[in-house]
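In: Build me a model from this:
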Amino acid sequence: MKKYVVMILIAIVLIIGGGTFAYFHFANGGPWQGTWWGVQDAGVNWSGDHIRNLETVTFTQNDDKTITVDHKVQQGSREVPGSLTGTGRIDGGRLVITPKNGGKELALSYSAVSRSMDTPFTNADKSTVTLKALAPENNEEMESIRSEIVQISQKPENKIDTTLSKAKS
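Out: Have a look, this model is predicted:
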């Protein structure tokens, strides 16, 4: 009799746990909402500075079950639109994005274990660029990286001189 009671309690715990998991990962929209960020390591430039690009991606769910994707890349002192900007649709555990610029479809995959997103981008060492959800506890880290990227871009040796000089005759 005690075996049955224990088995019933275990079954109830599993059902409640499964329902909670389903609610937090599927019913509330899953990971495809809010702002996510990551850093692409682009290697070292000619002056020896470690070059990185800050990637921020904002997901907004629409009434028609599509997701608007707004991708920004901090490159030096400029923030430019990224290639992931467009409209996405959920396909299993992935988000397939049709870029706004008309390029080929790109996919993001979410890992519930590490709570991170893999992108189609790669770092200088060929590893995948991953994104993590922007939260109050990591916002300062993200802004610190942004500030570092801007500072490196403003060093005199990293500025490109586009002026034409006159040859003296």
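
In: C-alpha only now, for contacts and for neighbours.
Out: Fine.

In: mind checking how far the closest residue to Q61 other than its chain neighbours is from G86?
Out: Among residues not flanking Q61 along the chain, I67 sits closest, at 4.5 Å (Cα to Cα, 6 or more residues apart in numbering). With distances taken as Cα to Cα, to the nearest Å, I67 is found 9 Å from G86.

In: Please give the structure of this sequence too, so both can be compared:
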Amino acid sequence: MKKYLAAIVIAILLIGGGGFFAYVHFISGGPWQGTWWGVQDAGVNWSDDHIRNLETVTFTRNDDKTITVEHKVQQGSKEVDGSLSGTGVVDGGRLVVTPKKGGKDVALSYNTMSKTIELPLTNADKSAVTLKVLTSDNNDEMEQIRSDIVQISQKPENKIDTTLSSSKS
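Out: Below you'll find the model as predicted:
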């Protein structure tokens, strides 16, 4: 009798877990909504500063079941449009994005264990850039990173001199 009771309890837990998984990924829209953020580590520059780019990606569901992807990158003191902006379609656990600036489709993948989205962008150490969902708990952390990036870019030794000097021959 105890064997059957244990089997029934396990079956109920599996069914409940499967229902929760279905709710999170299909009914609630899955991970492809809201704003996500992460940091691309570009390494150390000539002035020995740690250079990073803040990546933010906003997913907006459309009525036609596509997803509008808005990718912004904080590079130095400027926030620029990122290469991943476009229109996406859910394909299994991935989001296939057609970039609005043209080029090949890009696939974004969601890791259910770490609850992160892996981008096709790489860090200086060749690892993938990952995003986490933006929440009220980590918004201050993201804004601090943005502030650090802007401060580093404004250091005199990091300014790029675009003037050309002329030489007399």
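
In: More neighbours: which of I67 and G86 of structure 1?
Out: I67 (22 against 19; other Cα atoms under 10 Å).

In: right, and that one touches T60 too?
Out: Yes: with contacts counted by Cα atoms under 8 Å, I67 of structure 1 reaches T60, the gap being 5.5 Å.

In: For the helix or strand containing P120 of structure 1, which residues meet the burial criterion?
Out: Using DSSP states H and E, P120 of structure 1 falls within strand 116-122. Neighbour-count burial for strand 116-122 of structure 1 flags S116, M117, D118, T119 (criterion: 16 or more other Cα atoms under 10 Å).

In: and the second one, what is it in contact with?
Out: If I follow you right, that is M117 of structure 1. Each residue near M117 of structure 1 by Cα atoms under 8 Å, 6 or more residues apart in numbering is listed here: L108, S109, Y110, S111, T130, L131, K132.

In: Is the residue nearest the centre of structure 1 in a helix, a strand, or coil?
Out: Nearest residue to the geometric centre of structure 1 (Cα atoms, centre = their mean): L131, 3.4 Å. Following DSSP: H, G, I helix; E, B strand; the rest coil, L131 of structure 1 is assigned to strand.

In: just checking, it touches S114?
Out: No: counting by Cα under 8 Å, L131 of structure 1 stays clear of S114, with 10.6 Å between them.

In: neighbours of I160 of structure 2, just the number please.
Out: 8.

In: how far away is it from W36 of structure 2?
Out: I160 of structure 2 sits 30 Å away from W36 of structure 2, going by Cα to Cα.

In: And for E157 of structure 2?
Out: Going from E157 of structure 2 to W36 of structure 2 by Cα to Cα gives 32 Å.

In: hang on, the earlier thing: distance from the strand holding P120 of structure 1 to structure 2 after superposition?
Out: Superposed on structure 2, strand 116-122 of structure 1 shows a mean distance of 0.6 Å to its aligned residues (mean Cα distance after the TM-score superposition for structure 1).
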